[in-house]
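In: here's my sequence, what's the structure:
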Amino acid sequence: MAPNRNIPNPARTLLTLFGVMAVLTVVMFAQGHPTPKLGLDLAGGTSVTMTAETESGKKAPAAQMDQAIKIIRDRVDGSGLADVDIHKEGDNVIVVSVPGNKEDSGRIVSLVSAAAQMQFRQVLVSAAGAGTATVAPTASPTATGTATPKPTKSVKPNVTESSKNRALSKAFAAPTPTPTTSKSTTPAPTTTTTPEIDPSALGADYSKVTDKAVIAQFEKTNCEAGPPGTQVEGADDPTKQFVVACDPDGQEKYILGPVKVLGTEISDANAQAPNVQNNQPGWEVALKFKSKGADQFGDLTKLADAAYTANPNDPEARIAIVLDGRVVSAPAIQSGPILGGTASINGGTDFNEEYAKGLAQSLKYGSLPLKFPDSGQNIENISSSLGADQLRGGLIAGAIGLGLVVLYCLFYYRALGVVAVLSLIVASAITYISVVILGENMGFRLSLPHIIGLIVSIGITADSFIVYFERLRDELRLGRALRPSVEVAWNRARRTIIVADAVTFIAALVLYFLAVGGIKGFAFAMGLTTLIDVVVVFFFTKPLVALLARRDFFAKGHKLSGLDSHRLSKPTPVARLKRQEA
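Out: Okay, the predicted model is just below:
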């Protein structure tokens, strides 16, 4: 009789599985860390307690606290790190527990505490950052020459048009006006510290600033007095029509007009690496606005472009990008309004990779509805000693459970039980490799709930073996030979195995999306091991049984094989019924 070509070659199937495992093992060692990353309870880490602050001083609304937790969780998930616990305590407190080393902890603390409240405002007045008197942003053109201001160091965006037409990047260039007469000179801006001088005599135009208190604050502000990027009080309030702000270097100060576009109108933000060919010296953040925000941003750039067309030195030709009360940059619109709904923030060499990616994550997942000031933060280190004791107890319990499963399989199935033991070993090896690779590439960290899920999966995996073995023994009781019984039993058992594993996987999937914290970790581990169980049963257990069926030890029913005729002489009720029907 010709062999059934629909039956896979068991030896080839086993070799394929071991080949894949070998490749994954090489990848695991090539990553440089062949051990799993551990979570907060096993490796220790940092716990950050943040207290929300409201303007009224009362407790924060529950809806805003829940929204803040959701935004923080989205930011953390987007950063690629896992097993970060975020929960609320009381009315105003959010606790973020970060596993791992101090470098990861510091990055997450910075990420979750940043309010990321972005505003786009038009610059109305600008002056040097130091001094108490207002300085003209530029001298008015005369017959003898034009005084050109030194461009701000905070913005050095690329000046080439994007190949993807995403931002008309020339429009976000720093102000570099060109003199219009041949006798022009380019002296540094003139600065005076004499309060009695009329600001209008120096060229400053307060005509559009109707708040005298803001003008007084502007004249008193010294941006160079504090560290670079010092925030001016009140500059982060979107309800204020006029605010005073400093540039990142403290060399320039501004009076900014009303908020024209809020950061909530940003639909997407992505960090982009430097591109020397496009004259992009540092990292930048590419922004994409929502429909309403795109229209608002287009209208704002039209105003700035009109001001630039009338007078390239007019401060109103510049748009200030304000993040949490600090001006990230204040570029001029030089090449027409930006109407495509996209733009980019480029801080030149001041934007490094970490800052650009953190800013992009914060903007992408939204601004926090509440303030979490530094004074309300409490950072403490968490020891891993308690988790290590619990891990030791969990491993002991898992070893006892695994030992009982092995003893049962060997006692009841004899040599056939060795197949179950080998299958458990292969499943454990694949699980270990998967955990290490996921930890290195996706930030997966092994915690106590994960380990509990892995231990529980031992029973799920053993169930699959038992279903197949019992089906095989039923076929032998009907009087069939071993080799055809292996295939018939498999055809019947695999449906049961697939259905059982599918139910378990769906339960794990639902639990994963509905739960948080440790329960979510338990669900992930259970879902992962359920998939591994399917792989092992299909690509190891069944092919190995098919190979062993060719050996006389099993084919002739040796008393230690687990398939001996004496043990199978008493047919089950199902087998008796089938014999009667036959």
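In: going forward, measure contacts and count neighbours with C-alpha atoms only.
Out: Fine.
In: got the buried residues for the helix or strand hosting Thr461?
Out: In the assignment (DSSP states H and E), Thr461 maps to helix 448-477. Buried residues in helix 448-477, counting neighbours by 16 or more other CA atoms under 10 Å, are found at 448-458, 460-469, 471-477.
In: for the following helix or strand past that helix, packing partners?
Out: Scanning forward in sequence from helix 448-477 by DSSP H and E, the next helix or strand is helix 482-514. Where contact means 3 or more CA pairs under 8 Å, 6 or more residues apart in numbering; DSSP states H and E, helix 482-514 is packed against helix 448-477, helix 517-536, helix 542-548, helix 552-555.
In: next up, for comparison:
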Amino acid sequence: MSKLQLKWAGVLALVLAACALLYPTFNWYSMTAQERDRLEASRLRPKWLLNLGLDLRGGTHLVMELDVSKLPQDADVKDAVDRAIEIIRNRVDQFGVAEPLIARQGERWIVVQLPGITNTVQAKEIIGKTALLEFRMEDDSEKAREARQKIAELGDPFEKDPDGIMRATQGALALVPPGDELFPGKESTFYLVRATAPLNGSQLDGASVSNGSNGMPIVNFKFKPAGGKIFGELTTANVGKNMAIILDNLVYSAPVIKSPIRGGSGIIEGNFRMEEARNLAIVLRAGALPAPVRIIEERTVGASLGEDSIRQGLKACLIGGVLIVLFMLVYYQLGGVFANLALLLNLLFLLALMSYFGSTLTLPGIAGILLTAGMAVDANVLIFERIREELRAGKPVRIAVDAGYDRAFSAILDSNVTTLISAMFLFQFGTGPIKGFAVTLTIGILASMFTAIIVTHMMFHAYLANRSVDKLHIG
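Out: As a prediction, this is how the structure comes out:
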């Protein structure tokens, strides 16, 4: 087998590998949306899959701001945002969202993109909940009972602040005994509890959902060994008293401790719907945010809009591709045929590599594909013009072809390297769609270097190998 044949065998192997990588993607998107949702819920997505971004698939886009005023004075804001991102990512992973984007934006903002999730209420409930779980003893002293009676006479002792959080009114706060705090209850009541929390959610080991004795959903929780020990000591010392279970400043229940609980586990009741109970279990398992977050931007992209974007993007690619193919065929003739074949291989390798790396295709990513197609053709234009110069100088066809590739290589390399540097900066400092553009541009440039320089050169060698050519038709 000749050296040229070995090269073609290698190219054929790459084409077969690319087709194998793309098959799961074609098979996946040939299914109905209901079938894909069912497989995603069961976590049966293919390993190698070209994902669609928010602008193509539809979903929810949120920009959240960490309330740094609620952090301790000596807290590192950057570290707090990093921890918040990790906790939000854990919650989203448990929620079962495929290929979410969760990234820092600026000093204290977090961008969350959830492809395929259009229920923004549920998304905000899971992602935005601070999930600060505390166990505090209810004050059953005579002074507390008198204070409760006076507070009840005021009417509703709570009002919403500008952020929509329930706060005690000034009149109610004036009646709270020293060492106590006033909290609203989930069932339209209020509780006076001790100001100190001997146990909180940081000691939780897990949380799950089951049905209680009355058939209503309940949330089961279990502590780590150290937390279980504290819980056992706390319940032993307070038999017959009420323990308030507080989540994000809301008392979900305040059961009576009937006997010491030494198993390190318990339940949270609150007349939940099953969906509410599952969401609560998710945020408890993922942990509490270091500070509350506010949603400052919210955008939902419908699935139909995403499908329309795909159609428009494919239409743009088709029109651009046809114009490029026609120009190359008309102007460069045989060279145009080789360049167009290389362009098809470039697109095949680009999509296959994106599938292998699990990249996400966005509308700017489609623009990146079109740009790389133009750059691949530009490389061939440089090569063909150099070959024409060599032919005009009177050199034989074979020598002119090799010299044309050699002379054009440095210019092609320089232009592609500078573009790669730009793409690296876009990927490093950009977010969401900008990163998608940078990824497709980078992979496309690398693929075009191979197809435009190596594969087309092999095509010329194959064309000239077994025939005597005195004139080369390249315009």
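In: superposed, how do the two chains score by TM?
Out: Overlay of the two chains. TM-score (TM-score structural alignment, normalised by the length of the second structure): 0.58; 414 aligned residues with a CA RMSD of 6.4 Å.
In: centre of the chain to the helix holding Thr461 of the first structure, how far?
Out: 35 Å (CA atoms, centre = their mean, to the nearest Å).
In: then stretch 206-219 of the first structure?
Out: Using CA atoms, centre = their mean, the offset of stretch 206-219 of the first structure from its chain centre is 42 Å.
In: got JSON lines for the helices and strands packed on helix 482-514 of the first structure, with distance to Arg495 of the first structure too?
Out: What follows is those, written out as JSON lines (distance: least, CA to CA, whole Å):
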{"stretch": "helix 448-477", "distance to Arg495 of the first structure": "10"}
{"stretch": "helix 517-536", "distance to Arg495 of the first structure": "11"}
{"stretch": "helix 542-548", "distance to Arg495 of the first structure": "14"}
{"stretch": "helix 552-555", "distance to Arg495 of the first structure": "25"}
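In: do you know how far Val214 of the first structure is from Phe297 of the first structure?
Out: Distance of Val214 of the first structure to Phe297 of the first structure, given as CA to CA, to the nearest Å: 25 Å.
In: out of these two, which sits in the busier spot?
Out: Neighbour count, other CA atoms under 10 Å: between Val214 of the first structure and Phe297, Phe297 has more, with 24 against 17.
In: isn't the more buried one up against Lys260?
Out: Yes - at 7.3 Å, Phe297 of the first structure counts as touching Lys260 under the criterion of CA atoms under 8 Å.
In: okay, which residue is most central for the first structure?
Out: Taking CA atoms, centre = their mean, the centroid of the first structure lies closest to Gly78, which sits 1.6 Å from it.
In: tell me the SS of it?
Out: Assigned by DSSP: H, G, I helix; E, B strand; the rest coil, the conformation of Gly78 of the first structure is helix.
In: tell me how far it lies from Met65 of the first structure.
Out: On the measure of CA to CA, Gly78 of the first structure and Met65 of the first structure end up 20 Å apart.
In: roughly how far apart are the residue nearest to the centre of the first structure and Ser362 of the first structure?
Out: 10 Å.
In: equivalent analysis for Phe540 of the first structure, please.
Out: Taken as CA to CA, the span from Phe540 of the first structure to Ser362 of the first structure is 46 Å.
In: next one: Arg477 of the first structure
Out: With distances taken as CA to CA, Arg477 of the first structure is found 66 Å from Ser362 of the first structure.
In: next: Lys520 of the first structure.
Out: 24 Å.
In: do Gly348 of the first structure as well
Out: Applying CA to CA to Gly348 of the first structure and Ser362 of the first structure gives a distance of 20 Å.
In: which one of these two is surrounded by more residues?
Out: Ser362 (28 against 20).
In: element containing that one, please.
Out: Here Ser362 of the first structure is assigned to helix 353-364, by DSSP H and E.
In: what of Gly439 of the first structure?
Out: Per DSSP H and E: helix 416-442 holds Gly439 of the first structure.
In: which strands and helices lie in contact with that helix?
Out: Helices and strands touching helix 416-442 of the first structure, by 3+ CA pairs under 8 Å, 6+ apart, are helix 10-30, helix 385-413, helix 448-477, helix 517-536.
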